[in-house]
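S.K.: Okay, predicted coordinates and the sequence, questions at the end:
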Amino acid sequence: MRILLVEDEPDMGATIKEILNREKYVVDWVQDGAEAWEYIQDRLADYSLAIFDWSLPGLTGLELCQRLRNRKNPLPILVLTAKDKIEDRVSGLDAGADDYLVKPFSIPELLARVRALQRRSPLLQPSRLQVDGLILDCGTRIAYWQSLEGQIREISLTNKEFQILEYLMKYPRQVIQSDRIRRQIWEINDYSYSNVVAAQVRRLRRKLASIDCNNIIETVPGLGYRLNPEP
C-alpha cells in the first residue's frame, strides 16, 4: 500500500515514515502542502491513503482535504494535529478527513488507525489474493503454491518481492509495464538503477521456483511482465 505523508516537522515526518516503512508501506513524504497537491495531481491513482498534518506551509491539511473532496475523490485521509478542541475535530471531519489524530500520539495508535482505514476503504487491499494455485497472504507476506495434487508449499518474501507479486496478482494475465511497477512500488525520491525491476523479478522467480511454482511470471519483451499461471 502506498501512502502520501505530508508533515512539515522533520523529526516527526522522519519517524512516521520509518515506522510505516517498517510495516511494509511505501511512503512518499513531503513537507509542504502545495508540493503535496502537485504529487496528488500527478500520482493520485497510486495512493491508497493520505496522512496530512493540519498546519502546513503552502496549503493546510484541511485545504488539501477540501480540494480532494471537492473533486469527489474518496482517498482515505487521516489528519494529524495538535488542536484538540471539539470544534477543531468537527472542522477537520467536515473538511473531508476520515479520521483525526491529536498530537502527541503513540505509534501503535497511529498504526491502528491506518489499519482501520485500510479495512474500511474499498480503495485498499484485500487481506488475501489468489490466482489459480498461487495464494498471497497480505498480512503475513507469505506466498503459497497449491499443486494440482493438492500439495501446499510456502515461502516468505522480502518487502519488494511481496509488493511486485501483489501488484501482478491484482492484474492477472495483463501485461504490466516495468515503469508502471517502478512507479507504484518505489518511492519518488528513491534512487533506482535502470534494471531494478528486472533484478527483483529474477529473485522473485527463483523463490517461486523453489516451491515448484515455475514460469508463472512471463517477460513480455519490450513491454514488461505478466502473471500467467497455468490452469
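M.R.: That came through, no problem.
S.K.: CA only for contacts and neighbour counts going forward, please
M.R.: Will do.
S.K.: Do a quick rundown of the strands in this protein.
M.R.: Assigned by DSSP state E, the chain shows strands spanning 2-6, 26-30, 49-53, 77-81, 99-102, 128-131, 134-137, 142-146, 152-156, 176-177, 217-220, 224-227.
S.K.: Please name every helix or strand in contact with the first one.
M.R.: Other elements packing on strand 2-6 under the criterion 3 or more Cα pairs under 8 Å, 6 or more residues apart in numbering; DSSP states H and E are helix 10-22, strand 26-30, strand 49-53.
S.K.: between these, which gets nearest to residue 89?
M.R.: Among the helices and strands packed on strand 2-6, the nearest to residue 89 by Cα to Cα is strand 49-53 (13.0 Å).
S.K.: Just list what the closest one packs against, helices and strands only.
M.R.: By 3+ Cα pairs under 8 Å, 6+ apart, strand 49-53 packs against strand 2-6, strand 77-81.
S.K.: which one of the helices and strands packed on strand 2-6 is the most hemmed in?
M.R.: Across the helices and strands packed on strand 2-6, the average number of neighbours (mean count of other Cα atoms under 10 Å) peaks for strand 49-53, which reaches a mean of 25.
S.K.: Turn the strands of the chain into TSV, including distance to residue 19.
M.R.: Shown next, in TSV, are the strands of the chain (distance: least, Cα to Cα, whole Å):
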stretch	distance to residue 19
strand 2-6	12
strand 26-30	10
strand 49-53	13
strand 77-81	16
strand 99-102	16
strand 128-131	23
strand 134-137	21
strand 142-146	21
strand 152-156	21
strand 176-177	29
strand 217-220	31
strand 224-227	31
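S.K.: Quick one, which of these gets closest to residue 108.
M.R.: Closest to residue 108 of the strands of the chain is strand 99-102 (Cα to Cα; 12.1 Å).
S.K.: Can you list the buried residues in the closest one?
M.R.: Buried residues in strand 99-102, counting neighbours by 16 or more other Cα atoms under 10 Å, are found at 99, 100, 101.
S.K.: Span of stretch 114-128 from start to end?
M.R.: End-to-end span of stretch 114-128 (Cα to Cα, to the nearest Å): 18 Å.
S.K.: take a look at this one as well, against the first:
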Amino acid sequence: MTQIAKMEIAKTQTMTMETKEIATRTRTAEGEKFRERVLALAGSEVKTCIQCGTCSASCPTAHLMDTPIRKLVKLVLEGEKKAALSSRSIWLCTSCLLCTIRCPRSIRPMAVVAALKTVYEKEGKRCRDSVFEGIFGRQIRDYGRISEFLLSAEYMIRSPGSAAQIMAFGAELVPKGKIELGFEAARGERIEGTEEMRRIFELLGDEGKAEAEKVEAAEAGEAKKAGKAEETKEAEK
C-alpha cells in the first residue's frame, strides 16, 4: 500500500470519527426521537456520513436550496428537527438520485429528504404545494390522467396569488397546443380502467382524497378565522 493510499484511509477514518462525534452530541429528547425516526426511514448508514459535500455538488437544484443536502444530513444527525423541517430544500429535490449514485459512503441522501417529507406531513403540517398536490391526486384518482386546463383553473381559484404566474404560462403554452381549451378539456377526459385507478388509491389509503379533504378543511378553517378577525375589527370600530 502506497503512502498516499494510507494517508487517504487515515483522512477518511478521521472524518468518520468526527461524524460520529456529531451523532453522539447531546440532543434533546425530541431531537433524539426525530433523529431515530428519520434514520429508520432513510437507513442507519446515514450515520457514516463524512460530510464530504459530494451530494450537494451533484444536486442539479442546489443553487435554489437554502440548506445544502449535506447540511440537511448533518441537521438530522444532530437532531435539529426545527431547522431540518423548516428548510425549503426538502421540497426542491427532484429525486434524480445523483447524490445517491455519487456518494462515496453508499448513503442515500435522497432517502433522507424523502424521510423529512414524510415526518413533516405525518405531523399534520402543510407545505405551500399541498393544495396543488391535493388537486393533482384527486384528478389522477378520478380521471386517471391530468387535465392541464382543470388543474390550472382549480389551482388558480384556490391559490389566487398564483393567478399571474399561471396566466403567463398559459399565454406561452396555449399557442403551442400544450394546453387545450375546448369542451373536452374543460370536462376532463377519462382513461379506460379508472376503477382500477381508484382501487390503487384505496390500497394506498386513498392518500389523494385524504390530502384533498385535509386541504379543503384547512382552507375552510382559515377562511373562518379570517371572517372572525374581520368581525372583531368591525366591532372594535
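M.R.: Sure thing, it's come through. The structure presented is a predicted model; accordingly, all values stated were derived computationally and were not measured.
S.K.: Now the TM-score, please.
M.R.: The TM-score (TM-score structural alignment, normalised by the length of the first structure) is 0.20; 85 aligned residues with a Cα RMSD of 5.9 Å.
S.K.: okay, the buried residues of strand 99-102 of the first structure in JSON lines with distance to residue 131 of the first structure next?
M.R.: Output for these, formatted as JSON lines (distance: Cα to Cα, whole Å):
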{"residue": "99", "distance to residue 131 of the first structure": "34"}
{"residue": "100", "distance to residue 131 of the first structure": "37"}
{"residue": "101", "distance to residue 131 of the first structure": "38"}
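S.K.: Going by distance to residue 22 of the first structure, which of the residues you listed wins?
M.R.: Comparing those against residue 22 of the first structure with Cα to Cα places residue 101 closest, at 20.5 Å.
S.K.: I'd like the helices and strands packed on strand 2-6 of the first structure laid out as JSON lines, including distance to residue 136 of the first structure.
M.R.: Formatted as JSON lines, those follow (distance: least, Cα to Cα, whole Å):
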{"stretch": "helix 10-22", "distance to residue 136 of the first structure": "19"}
{"stretch": "strand 26-30", "distance to residue 136 of the first structure": "18"}
{"stretch": "strand 49-53", "distance to residue 136 of the first structure": "22"}
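S.K.: Of those, which is nearest residue 2 of the first structure?
M.R.: strand 26-30 (4.6 Å).
S.K.: Output the longest helix belonging to the second structure.
M.R.: Taking DSSP state H as the criterion, the second structure has its longest helix at helix 207-236.
S.K.: residue ranges for the helices of the second structure, please.
M.R.: Ranges of helices in the second structure, per DSSP H, are 3-23, 29-42, 54-58, 69-77, 81-85, 98-102, 109-122, 130-143, 148-158, 163-173, 183-187, 194-203, 207-236.
S.K.: My read is that residue 54 of the second structure contacts residue 100, right?
M.R.: No: using Cα atoms under 8 Å, residue 54 of the second structure makes no contact with residue 100, being 9.5 Å away.
S.K.: ok, residue 102 of the second structure touching residue 109?
M.R.: No: with contact defined as Cα under 8 Å, residue 102 of the second structure does not reach residue 109; the gap is 10.2 Å.
S.K.: what's the overlap in contacts for these two?
M.R.: residue 55 (Cα atoms under 8 Å, 6 or more residues apart in numbering).
S.K.: more neighbours, those two?
M.R.: Legend: neighbour count by other Cα atoms under 10 Å for residue 102 of the second structure and residue 109, higher for residue 109 (26 against 15).
S.K.: for the helices of the second structure, which one ends up most surrounded?
M.R.: Mean neighbours per residue, mean count of other Cα under 10 Å, is largest over the helices of the second structure for helix 69-77, with a mean of 22.
S.K.: tell me which strands and helices that one is in contact with?
M.R.: Packing partners of helix 69-77 of the second structure (3+ Cα pairs under 8 Å, 6+ apart): helix 3-23, helix 29-42, helix 54-58, helix 81-85, helix 109-122.
S.K.: Just put those helices in CSV and tack on distance to residue 198 of the second structure.
M.R.: Formatted as CSV, those follow (distance: least, Cα to Cα, whole Å):
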stretch, distance to residue 198 of the second structure
helix 3-23, 43
helix 29-42, 27
helix 54-58, 37
helix 81-85, 32
helix 109-122, 22
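S.K.: Out of those, which is closest to residue 166 of the second structure?
M.R.: helix 109-122 (25.7 Å).
S.K.: Nearest to residue 179 of the first structure, out of the helices and strands packed on strand 2-6 of the first structure?
M.R.: strand 26-30 (16.3 Å).
S.K.: and of the helices and strands packed on helix 69-77 of the second structure, who's closest to residue 70 of the second structure?
M.R.: Closest approach to residue 70 of the second structure among those (Cα to Cα): helix 54-58, 5.8 Å.
S.K.: Check which residues of stretch 111-118 of the first structure are buried.
M.R.: Applying a neighbour-count criterion of 16+ other Cα under 10 Å, one finds 113, 114, 117, 118 buried in stretch 111-118 of the first structure.
S.K.: ok, residue 163 of the first structure to residue 155 of the first structure distance?
M.R.: 14 Å.
S.K.: Between these two, point out the one with more neighbours.
M.R.: More neighbours surround residue 163 than the other of residue 163 of the first structure and residue 155, with 22 against 14 (other Cα under 10 Å).
S.K.: Please name the nearest non-neighbouring residue to that one.
M.R.: Among residues not flanking residue 163 of the first structure along the chain, residue 185 sits closest, at 6.7 Å (Cα to Cα, 6 or more residues apart in numbering).
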